[in-house]
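Visitor: no letters, just coordinates:
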């Protein structure tokens, strides 16, 4: 559980905010996705969320839905996703990786085997969108017992009573969803984000990272002024999509264009 805590502690000591990047594992293919994954820390990512492709990503907007489909069509599965993490860990022992997605691919793995393999591969935590606190015995508690952080989502509609349940077994950091709706569809309202982040931080010592809707260096900078970290996903996934050829295959520009965007976003965040 230590990589996530270490990163947030080190950044806080430097008066910096965490830049959390999201890509979908296997998008547009395993080899290209791994090259992007390996390049993210050098481009400025402090924490990496690696999406577990799923055919019905209900919380995700069109960009990440398409990324999941591209990955699945290219043959990505959970075993290949964990293999990507192992390959990443061969050269990077410090950058935290959090697997993000849905319960179904974990359930069919099944759970105990998945948790053991995730720990062995070098995964640091999980964000499982459709695993509510009422089902903590199903995945959350076993994950914590296995040594993985379990990061929860809170939203603008999470009231004070519900917030207690959400925070009860959360570890690593709290992910505040800045908008109502799915990923990448609207820009966050800074005043509302600041108010809700303050409400969450009054209830927990965990860092709070904000995502869903952050697409530009300017937005990253403004969100960083009120949160401990900023999550960017759809904008990065869009950069992948825009670099592909007319058959949806990677081009010589795919990796470089994505990492250039990450560098620009990171620069905007550091300017905060």
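Guide: Alright, I've got the coordinates. As the structure is a prediction and not an experimental result, all values here were calculated from the model.

Visitor: rest of the way, CA atoms for contacts and neighbours
Guide: Fine.

Visitor: how about the strands in the stretch 51-200 of the chain?
Guide: Secondary structure of the stretch 51-200 of the chain (DSSP state E, counting those that start in this stretch): strands at 97-101, 125-128, 149-150, 152-154, 174-177.

Visitor: out of these, which is closest to residue 259?
Guide: strand 97-101 (17.1 Å; C-alpha to C-alpha).

Visitor: outside of that closest one itself, list whatever touches it.
Guide: Applying C-alpha atoms under 8 Å, 6 or more residues apart in numbering, the contact partners of strand 97-101 are 47-54, 57, 85, 122-129.

Visitor: now do stretch 165-173
Guide: Looking at stretch 165-173 with C-alpha under 8 Å, 6+ apart, the contacting residues turn out to be 1, 4-5, 125, 132-133, 140-141, 149-154, 174, 204, 206-209.

Visitor: for it, what is the distance to the chain centroid?
Guide: Distance of stretch 165-173 from the chain centroid (C-alpha atoms, centre = their mean, to the nearest Å) equals 16 Å.

Visitor: can you check stretch 189-197 too?
Guide: 20 Å.

Visitor: quick one: buried residues of that stretch?
Guide: 193, 194, 196, 197 (16 or more other C-alpha atoms under 10 Å).

Visitor: nearest residue to the third one in space, please, no chain neighbours.
Guide: Residue nearest to residue 196 in three dimensions, not counting chain neighbours: residue 156, with 7.1 Å by C-alpha to C-alpha, 6 or more residues apart in numbering.

Visitor: tell me how many other residues crowd the one you found.
Guide: 15 (other C-alpha atoms under 10 Å).

Visitor: could you measure from it over to residue 96?
Guide: Taking C-alpha to C-alpha, to the nearest Å as the measure, residue 156 falls 26 Å from residue 96.

Visitor: and for residue 60?
Guide: Residue 60 is 22 Å from residue 96, where distance means C-alpha to C-alpha.

Visitor: next, the one to line up against it:
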């Protein structure tokens, strides 16, 4: 089975046809449990997410702030494995027919084996992978296997990326470009700001790929602000925080569904 890169492209194109940004949710696999994580991904889709990124929990998540680190720690202590990440992708995709990506640091993929990882992700119905710490220069092996299996390779660009660097990254990325709204780690912010708008403008000058903004968006007003200049709005920590704050699993799923609904309205108010 080949992966769902075309489904991802069609989903982002459909949002554009509706004159809105796509809503992309992030949730870590295995949090609060493997079954609970799968239910949370489904709840995000039910609430209105267009795409979900499933995080592969990592012991040294350099780009992630305290909220996602806490969730990753819970998942790792629960014994989450790459097989559980693949199961999360498969069950979420089979239940919804929507695009599901994996967001992972490079080390676990490298250890697992690139061919094995890409083959299993495609077989599970995954649409691709976001690899925040894989340098473009070292990505040839990954990209060969991703392309063979019909998977998107999403690279991350940052406000510090110079124009020539942006061009180098976007020339080989597929699916969409993940624009980090600010320098620093993931987490909610009071403002998503001017840096993000400038980064989207500079990135678009180098590529026809959709440019989606993450890091810091936590509510409908911020989602609407980012939707005014980006093709997609990526929200992670705010979803994870809702699950952390919930008194029980059922309330957590309600909270995820509600937040997705609020954000889905926000991206339609660009």
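Guide: In hand now; what should we look at? Because the structure is a prediction, the values reported are computed rather than measured.

Visitor: please say which of residue 60 and residue 96 of structure 1 ends up with more neighbours.
Guide: Higher neighbour count among residue 60 of structure 1 and residue 96: residue 96, with 26 against 20, using other C-alpha under 10 Å.

Visitor: for residue 177 of structure 2, see how far away the aligned partner of the more buried one in structure 2 is.
Guide: With TM-score structural alignment as the criterion, the equivalent of residue 96 of structure 1 in structure 2 is residue 99. Counting by C-alpha to C-alpha, the gap from residue 99 of structure 2 to residue 177 of structure 2 is 16 Å.

Visitor: kindly report the same for residue 207 of structure 2.
Guide: Distance from residue 207 of structure 2 to residue 177 of structure 2, by C-alpha to C-alpha: 9 Å.

Visitor: same check on residue 152 of structure 2?
Guide: For residue 152 of structure 2, the distance to residue 177 of structure 2 - C-alpha to C-alpha - is 10 Å.

Visitor: residue 222 of structure 2 too?
Guide: From residue 222 of structure 2 to residue 177 of structure 2 the distance is 19 Å (C-alpha to C-alpha).

Visitor: what do you get for residue 10 of structure 2?
Guide: Following C-alpha to C-alpha, the distance that separates residue 10 of structure 2 from residue 177 of structure 2 is 15 Å.

Visitor: who has more neighbours out of these two?
Guide: residue 177 (28 against 14).

Visitor: what residue of structure 1 takes the place of the more buried one?
Guide: For residue 177 of structure 2, the residue aligned by TM-score structural alignment is residue 174.

Visitor: now its match: closest residue in space that isn't a chain neighbour?
Guide: residue 208 (4.7 Å).

Visitor: list the contacts of that neighbour.
Guide: Per C-alpha under 8 Å, 6+ apart, neighbours of residue 208 of structure 1: 173, 174, 175, 176, 197, 200, 201, 227, 228, 229.

Visitor: could you turn the buried ones of those into a ChimeraX selection?
Guide: To isolate the buried ones among those in ChimeraX, judged by 16+ other C-alpha under 10 Å, type:
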select :173,174,175,176,197,200,227,228,229
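
Visitor: adding distance to residue 114 of structure 1 as columns, could you present the contacts of residue 208 of structure 1 in CSV?
Guide: CSV is the format used below for these (distance: C-alpha to C-alpha, whole Å):
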residue, distance to residue 114 of structure 1
173, 22
174, 23
175, 23
176, 26
197, 32
200, 31
201, 32
227, 32
228, 30
229, 28
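
Visitor: tell me which of the contacts of residue 208 of structure 1 fall in helices.
Guide: Applying DSSP state H to those, the entries found in helices are 197, 200, 201.

Visitor: ok, so of those residues, who is nearest residue 233 of structure 1?
Guide: The closest of these, once distances to residue 233 of structure 1 are taken by C-alpha to C-alpha, is residue 197, at 19.5 Å.

Visitor: so the closest one touches residue 225, yeah?
Guide: No: here residue 197 of structure 1 does not reach residue 225: they are 11.0 Å apart, not a contact under C-alpha atoms under 8 Å.

Visitor: sort out which residues of whichever strand or helix holds residue 10 of structure 2 are buried, please.
Guide: For residue 10 of structure 2, the host element (DSSP states H and E) is helix 5-17. By neighbour count on 16+ other C-alpha under 10 Å, the buried set for helix 5-17 of structure 2 is 5, 7, 8, 9, 11, 12, 13, 15.

Visitor: follow-up on the earlier one: and the residue nearest to residue 196 of structure 1, what's its match in structure 2?
Guide: In structure 2, the residue matched to residue 156 of structure 1 (TM-score structural alignment) is residue 159.

Visitor: can you give me the distance of the aligned partner of residue 111 of structure 2 in structure 1 to residue 102 of structure 1?
Guide: Matched across to structure 1, residue 111 of structure 2 falls on residue 108, judged by TM-score structural alignment. Residue 108 of structure 1 sits 11 Å away from residue 102 of structure 1, going by C-alpha to C-alpha.

Visitor: just residue 137 of structure 1 next, same as before
Guide: Residue 137 of structure 1 is 16 Å from residue 102 of structure 1, by C-alpha to C-alpha.

Visitor: higher neighbour count, those two?
Guide: Each of residue 137 of structure 1 and residue 102 has its neighbours counted (other C-alpha under 10 Å); residue 102 has more, 23 against 10.
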